[in-house]
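# Here is my input, please return the structure:
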Amino acid sequence: QEAQRKENEARQIEEDLRETQMRIVQAKKSYSNRFTDRSEEYSVPADDTDNDEDENRTHRKKQNFDTTGNTFAHEDMRTTTTTRDQNRTQKLGAERNNLVQRQQNADTLEDKTYRENTTDKGIDKYKTLKKIREGTVKRRIDEFEAM
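You can find the predicted model right below:
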């Protein structure tokens, strides 16, 4: 009785193994044929045993597995990193051009003076003035003059 139970367990494990292998084969085929619209039927060959449980299992395995539908649609719809980067650089370039045009149209005399004092020469005169007011630079200047 125990031997028969172990034999049934072994059969069940073999059936599960076959089912898993068929699913793997099916997944590979559906991945390679994901551009086709036809569905394929997969069935597991029945064993030579007359056991009711085995017949029920093989009947379940003859079901139609349709995985060609939307399984890999997310891979078809995705965009690559390089495409996204190119799109971003194009959008960034267009925004820079728009910004330059807006600045040129809306620049006042004060804006031009401020830009000359900060970004154009690479020296921030206003930052230096703030540091002088803080006292650290002022102290060094006083020490230098006291020498």
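
# C-alpha from now on. contacts and neighbour counts both.
OK.

# residues near Y114, how many?
15 (other Cα atoms under 10 Å).

# Could you do Q26 as well?
Neighbours around Q26, by other Cα under 10 Å: 19.

# next helix or strand past the longest helix anywhere in the chain?
Longest helix in the chain, counting residues (DSSP state H): helix 2-32. Going down the chain from helix 2-32, the next helix or strand is helix 52-61, by DSSP states H and E.

# That following helix: which residues count as buried?
54, 57-58, 61 (16 or more other Cα atoms under 10 Å).

# Can I get those in JSON lines including distance to K91?
Formatted as JSON lines, the buried residues of helix 52-61 follow (distance: Cα to Cα, whole Å):
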{"residue": "D54", "distance to K91": "62"}
{"residue": "R57", "distance to K91": "58"}
{"residue": "T58", "distance to K91": "58"}
{"residue": "K61", "distance to K91": "53"}
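
# separation between Q101 and K112?
14 Å (Cα to Cα, to the nearest Å).

# do E95 as well
21 Å.

# just E134 next, same as before
E134 is 27 Å from K112, by Cα to Cα.

# buried sites along the longest helix of the chain?
For helix 2-32, using 16+ other Cα under 10 Å, the buried residues are 15, 19, 22, 26-27, 30.

# to compare against the first, here's another:
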Amino acid sequence: MDEPPGPFRSYGVQAVPQDLRRLRHELMAWVLSAGIDEDRAQDIVLASYEALANVADHAYHGAGSGVVDLDAAVHRDRVEVVISDHGKWRIPVVDPRPVSARGRGLLLLRASADRADISSGESGTVVTLAWDLAPVRP
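Here you go, the predicted structure:
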């Protein structure tokens, strides 16, 4: 990878499926333009999209749809994606069924990223995901 691309920023995206799918495709194009190999790019976009989907599913419950902000940057030795909402954290509801396909989003985030930090407060939730990149050779 030569010079890293400029940051990818998308603010005020409606937290609805069609807008989040568009954002996922834009993020993938940006990650690939950074020269990141496709396997790593898939991990980055998978975890990022899961965080975006969590905003749509959980952040604005009962308040209609809200917005989500995404910042991504390639640093010398890592890629970092920050996803922010302006909703309220809800404690997850336990699914009483023995096997549920739901409720594994945070596990997926942590398994797909090298680092995943989640902080919630009165002004919303911020998910910071990071992936280490192989050192750039001169």
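
# Just give the TM-score of the two.
TM-score of the superposed chains, computed with TM-score structural alignment, normalised by the length of structure 2, equals 0.24; 49 aligned residues with a Cα RMSD of 4.4 Å.

# Pick out whichever of the buried residues of helix 2-32 of structure 1 sits closest to F144 of structure 1.
A27 (80.1 Å; Cα to Cα).

# what's around the closest residue to G12 of structure 2 other than its chain neighbours, how many residues?
Closest residue in space to G12 of structure 2, ignoring its immediate chain neighbours: V67 at 5.1 Å, by Cα to Cα, 6 or more residues apart in numbering. Look at V67 of structure 2: counted by other Cα under 10 Å, it has 18 neighbours.

# Could I get the contacting residues of I132 of structure 1?
Shown in contact with I132 of structure 1 (Cα atoms under 8 Å, 6 or more residues apart in numbering): K138.

# could you redo the last one with a cut-off of 10 Å?
126, 138-141 (Cα atoms under 10 Å, 6 or more residues apart in numbering).

# How about T82 of structure 1?
Per Cα under 10 Å, 6+ apart, neighbours of T82 of structure 1: R88.

# Give the next helix or strand downstream of the helix or strand containing it.
Using DSSP H and E, T82 of structure 1 sits within helix 81-106. Downstream of helix 81-106 of structure 1, the next assigned helix or strand under DSSP H and E is helix 109-115.

# Quick one: name whatever helix or strand follows that following helix.
helix 125-134.

# helices and strands around the following helix or strand past that following helix, which ones?
Going down the chain from helix 125-134 of structure 1, the next helix or strand is helix 136-146, by DSSP H and E. Counting contacts by 3 or more Cα pairs under 10 Å, 6 or more residues apart in numbering; DSSP states H and E, helix 136-146 of structure 1 packs against helix 125-134.

# quick one: D71 of structure 2 and D85 touch, right?
No: in terms of Cα atoms under 10 Å, D71 of structure 2 does not count as a neighbour of D85; the distance is 11.9 Å.

# what's the overlap in contacts for those two?
Y11.

# Other residues contacting stretch 90-98 of structure 1?
84-89, 99-104.

# got the contact list for E80 of structure 2?
7, 44, 71-74, 113, 115-116, 128-132.

# go with 7 Å
72-74, 129-131 (Cα atoms under 7 Å, 6 or more residues apart in numbering).

# which among those end up buried?
72-74, 129-131.

# all helices of structure 2, in order?
So, for structure 2 - with DSSP H - the helices run 17-33, 38-54, 105-112.

# Let me know which of those helices is tucked in deepest.
Comparing those by mean neighbour count (mean count of other Cα atoms under 10 Å), helix 38-54 ranks first with a mean of 19.

# list the helices and strands that one packs on?
helix 17-33, helix 105-112 (3 or more Cα pairs under 7 Å, 6 or more residues apart in numbering; DSSP states H and E).

# what is the orientation angle of that helix with helix 17-33?
On the basis of axes from the mean of the first three to the mean of the last three Cα atoms, to 10 degrees, helix 38-54 of structure 2 is oriented at 150 degrees to helix 17-33.

# what's helix 38-54 of structure 2 in contact with?
Helix 38-54 of structure 2 is contacted by residues 20, 24, 27-28, 31-32, 105, 108-109, 112-113 when judged by Cα under 7 Å, 6+ apart.
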